[in-house]
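Participant: show me the folded form of this:
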Amino acid sequence: MATSRDILLDWLRNAHAMEVQAEEMFKSQARRIEHYPPLRERIERHLIETREQQAMLAQCLKQLGAEPSALKEIGARFMAMGQSLFQVASTDEVVKGAVLACSFKHMEIAVYRALAAAAKTAGENDVVRICETILPQEQAMADWLDQHLPELVEQYLVRAELPSVSAKR
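Facilitator: Prediction:
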């Protein structure tokens, strides 16, 4: 029978892999964005946070006598690659990327809330503290995307109607 600590460790590994996926997804998006500098700049800033989040989660696992799952990380990288290929093949790549990023951020928010509750139940206060550090970062990125998505869509549509202008990315 799994204990709350066992489940917490599994969820921490999942969260670490999720941040690996986020890093790969955002690196790919940032490299490809050409005509939407505010979006690229915000993604690049969040990439720094994402790498720090990975390090914090790895430290939590280490403190609990565990380590990230290489298998889960490989799966996360493949998922990010698939997402990237889907976007690249789209004529509205920048919009699809922003929508995907927005939904991914909201998923991360839910994950960190659940992880904090699990850590509290398992009596792992350091993990609770880390989740409470990461959560506002994810909320800030989600809020930024939520606020700027309509403007991004408008810019995309205007560019799409102009002759000899690329809107895709």
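
Participant: for the rest of this, base every contact and every neighbour count on C-alpha atoms.
Facilitator: Noted.

Participant: report the contact partners of the residue nearest the centre of the chain.
Facilitator: Per Cα atoms, centre = their mean, the C-alpha nearest to the average position across the chain is that of residue 22, at 3.5 Å. Contacts of residue 22 were listed using Cα atoms under 8 Å, 6 or more residues apart in numbering, and they are 50, 80, 104.

Participant: isn't the first one up against residue 18?
Facilitator: No. Under the criterion of Cα atoms under 8 Å, residue 50 is not in contact with residue 18, lying 9.9 Å apart.

Participant: how far does the longest helix along the chain sit from the chain's center?
Facilitator: The single longest helix within the chain, with elements called by DSSP state H, is helix 125-161. Mean-position distance between helix 125-161 and its chain equals 10 Å (Cα atoms, centre = their mean, to the nearest Å).

Participant: here is the second sequence; please produce its structure so I can put it next to the first one:
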Amino acid sequence: MSDDKTRDIFITGLKNAHAMENQALSIMKPQVKRIENYPDVAAKLEEHIRETEGQISRLVEILTSLAEENSSLKDAALSFTGSMAALGHTVAGDEILKNSMANFAFEHFEIAAYRSLITIAELGGFAAMVNPLQANLDEEIAMAAWLEDNLRPTTIKFANLKEAGMSAKI
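Facilitator: Here you go, the predicted structure:
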């Protein structure tokens, strides 16, 4: 593979990652605004929103260092789909559970995306960009682990609230 083709793959991956992180924000921000009975989930989402904003900044720095910019079209398209996904769960009686499952799946998508992007960075000789990408990956792995660890307690709380006839609203 020529250096130009590897660079193109890397740039495309960076632009995709930037759009993916904007999509993540468009999913998490509406969720956190609706949470009433799960303060631990709200706090973690707020923390991860701040991390995601930092991830976007790291991606912009990498793109800028390569004399590239994010794709506004990709950002807009994925932000829109993220907003629609978040909106779709609002009508569900078990919104908190659906959001927890969807967030868990999305975190794993991000993990796979960063692992692939780091591999391309290594193959393409972009060693200086591996550390910021690894920082993003580490944050995604930590969030996925938190979601996994908290799915059971969140589900139990949801079931207990429903069983007690209380609002289990997210």
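
Participant: fetch the TM-score of the aligned pair.
Facilitator: TM-score for the superposed chains, counting by TM-score structural alignment, normalised by the length of structure 1: 0.96, backed by 168 aligned residues with a Cα RMSD of 1.1 Å.

Participant: against residue 152 of structure 2, how distant is the counterpart of the residue nearest to the centre of structure 1 in structure 2?
Facilitator: Taking TM-score structural alignment, residue 22 of structure 1 has residue 24 as its aligned residue in structure 2. Counting by Cα to Cα, to the nearest Å, the separation of residue 24 of structure 2 from residue 152 of structure 2 is 23 Å.

Participant: kindly report the same for residue 23 of structure 2.
Facilitator: Residue 23 of structure 2 sits at a distance of 26 Å from residue 152 of structure 2 (criterion: Cα to Cα).

Participant: so the two - more neighbours on which side?
Facilitator: With neighbours defined as other Cα atoms under 10 Å, residue 23 of structure 2 and residue 152 compare such that residue 23 has more, 23 against 12.

Participant: which strand or helix spans that one?
Facilitator: helix 3-34 (DSSP states H and E).

Participant: inside helices: which ones of the contacts of residue 22 of structure 1?
Facilitator: 50, 80, 104.

Participant: tell me, how many residues neighbour residue 153 of structure 1?
Facilitator: The tally of other residues near residue 153 of structure 1 (other Cα under 10 Å) stands at 16.

Participant: what does residue 167 of structure 2 give?
Facilitator: When neighbours are counted by other Cα under 10 Å, residue 167 of structure 2 registers 12.

Participant: what about it, distance to residue 97 of structure 2?
Facilitator: Counting by Cα to Cα, the gap from residue 167 of structure 2 to residue 97 of structure 2 is 14 Å.

Participant: then residue 56 of structure 2?
Facilitator: Relative to residue 97 of structure 2, residue 56 of structure 2 is positioned 27 Å away (Cα to Cα).

Participant: what does residue 11 of structure 2 give?
Facilitator: Distance of residue 11 of structure 2 to residue 97 of structure 2, given as Cα to Cα: 35 Å.

Participant: of those two, who's got more company?
Facilitator: Set residue 11 of structure 2 next to residue 97 and count neighbours by other Cα under 10 Å: residue 11 wins out with 21 against 18.

Participant: aligned to the more buried one, what sits in structure 1?
Facilitator: Match for residue 11 of structure 2 (TM-score structural alignment): residue 9.

Participant: who's in contact with that match?
Facilitator: Applying Cα under 8 Å, 6+ apart, the residues contacting residue 9 of structure 1 are 61, 64, 66.

Participant: apply 7 Å and report the result again.
Facilitator: Neighbour list for residue 9 of structure 1: residue 61 [criterion: Cα atoms under 7 Å, 6 or more residues apart in numbering].

Participant: secondary structure class for residue 168 of structure 2?
Facilitator: Following DSSP: H, G, I helix; E, B strand; the rest coil, residue 168 of structure 2 is assigned to coil.
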